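Engineer: here are the coordinates; sequence isn't available:
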């Protein structure tokens, strides 16, 4: 059984291991590698995907938005192990593209991990996780509109990455940073539509 993830660098390493023997890496393979009880690492993975160059792929924001909604609803209803439909689990990416994105993220991941520690834990434990799930639902519903505003999905990815990391390392400061990042993104989206 896989050890629980405790950092962003560990998540990237675990996903990177999947690229050694596989030409295509599916969402299902990543889910199995991080564990089906791992809501935080799964949000981290989505955030990394949206924050990386992969966010430029057409339809990525809509796809990831539906993924976020599924995860957040399951957190809200108190599931201990998440479920994902087969069409999400079967989605895959070519090994070279994934390796390039992971390489691009390695150095920032090491830098971020140095600053993480448990603090403001009331924002991530017990009732705090419901607040995180609620924020994820709002982000998920906004994702389709982010296809129309350049770089907004990357900002949302940063917020989701922070929320996932907050759940993993119990760092409530990351919840506040995610809230600030998404608020700025939401204002940008609204300003573009007015």
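Structural biologist: Now that the structure is in, tell me what you want to look at. Values in this document were obtained by computation on a predicted structure and should not be read as measured data.

Engineer: contacts and neighbour counts: CA atoms only from here.
Structural biologist: OK.

Engineer: centre of the chain versus the helix ranked longest in the chain, how much separation?
Structural biologist: Here the longest helix in the chain is taken by residue count, with DSSP state H as the criterion, and it is helix 172-193. With C-alpha atoms, centre = their mean, to the nearest Å as the basis, helix 172-193 stands 15 Å off its chain's centre.

Engineer: Need the contact partners of that helix.
Structural biologist: 118-124, 132, 135, 139, 145-146, 149, 152, 155-156, 158-160, 162-163, 165-166 (C-alpha atoms under 8 Å, 6 or more residues apart in numbering).

Engineer: buried stuff in that helix?
Structural biologist: Going by neighbour count (16 or more other C-alpha atoms under 10 Å), the buried part of helix 172-193 is 172-176, 178-179, 181-183, 185-186, 189.

Engineer: likewise stretch 64-77?
Structural biologist: Buried residues in stretch 64-77, counted by 16+ other C-alpha under 10 Å: 64-76.

Engineer: and if you look at stretch 138-146?
Structural biologist: Of the residues in stretch 138-146, those buried under the neighbour-count criterion (16+ other C-alpha under 10 Å) are 138, 139, 140, 142, 143, 144, 145, 146.

Engineer: putting a second one here so we can go through both:
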């Protein structure tokens, strides 16, 4: 399901996003999906996580919920065996200014280089057929949890980081990153539940 030509590192993915049409004043969801590929579950997860985490972009009201809907739709389609991802037109047309998008991506570059240095192929069985589907189920749970997280400070960041780790794990075939993503989501949910009780 993942297209290795779309890049195997976080910096490759950021470079793909930066190469999008430079003259455009706005960046749409369709632009982002086109940049990472409609067959690429890992990169798409990674991008949604990064957008949720990115300063300026992720702080836009409703953006975490939009990213949650994107993850939800893609995860369901992966689980039912679709080869390419379909997204509704209204979602693909959603956009933000190119200036905000570029600023958010710029802030991600320095940590991206550091993170790329940590990734390597580990526990590859977790990134195979069954592992990808287990990851899709976890992503469904994250997507369902994200909209209420917008009202709880910093919890959407935990979900965004978990999605980023899951996407990185699939892109780099690093099962350890997947385990970290699962763990982080579990911890985020636990902290929210403890805080609400």
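Structural biologist: That came through fine. Keep in mind that this is a model prediction, so the values were computed, not measured.

Engineer: returning to what we had before: format the buried residues of stretch 64-77 of the first structure as JSON lines; extra columns: distance to residue 101 of the first structure and secondary structure.
Structural biologist: Supplementary listing: the buried residues of stretch 64-77 of the first structure in JSON lines, determined by distance: C-alpha to C-alpha, whole Å; DSSP: H, G, I helix; E, B strand; the rest coil:
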{"residue": "64", "distance to residue 101 of the first structure": "16", "secondary structure": "helix"}
{"residue": "65", "distance to residue 101 of the first structure": "20", "secondary structure": "helix"}
{"residue": "66", "distance to residue 101 of the first structure": "22", "secondary structure": "helix"}
{"residue": "67", "distance to residue 101 of the first structure": "19", "secondary structure": "helix"}
{"residue": "68", "distance to residue 101 of the first structure": "20", "secondary structure": "helix"}
{"residue": "69", "distance to residue 101 of the first structure": "24", "secondary structure": "helix"}
{"residue": "70", "distance to residue 101 of the first structure": "24", "secondary structure": "helix"}
{"residue": "71", "distance to residue 101 of the first structure": "23", "secondary structure": "helix"}
{"residue": "72", "distance to residue 101 of the first structure": "25", "secondary structure": "helix"}
{"residue": "73", "distance to residue 101 of the first structure": "28", "secondary structure": "helix"}
{"residue": "74", "distance to residue 101 of the first structure": "28", "secondary structure": "helix"}
{"residue": "75", "distance to residue 101 of the first structure": "28", "secondary structure": "helix"}
{"residue": "76", "distance to residue 101 of the first structure": "31", "secondary structure": "helix"}
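
Engineer: can the residues you listed go into a markdown table with extra columns for distance to residue 22 of the first structure?
Structural biologist: Converted to a markdown table, the buried residues of stretch 64-77 of the first structure look like this (distance: C-alpha to C-alpha, whole Å):
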| residue | distance to residue 22 of the first structure |
| --- | --- |
| 64 | 22 |
| 65 | 26 |
| 66 | 26 |
| 67 | 23 |
| 68 | 25 |
| 69 | 28 |
| 70 | 27 |
| 71 | 26 |
| 72 | 29 |
| 73 | 31 |
| 74 | 30 |
| 75 | 31 |
| 76 | 34 |
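
Engineer: No more questions from me, cheers.
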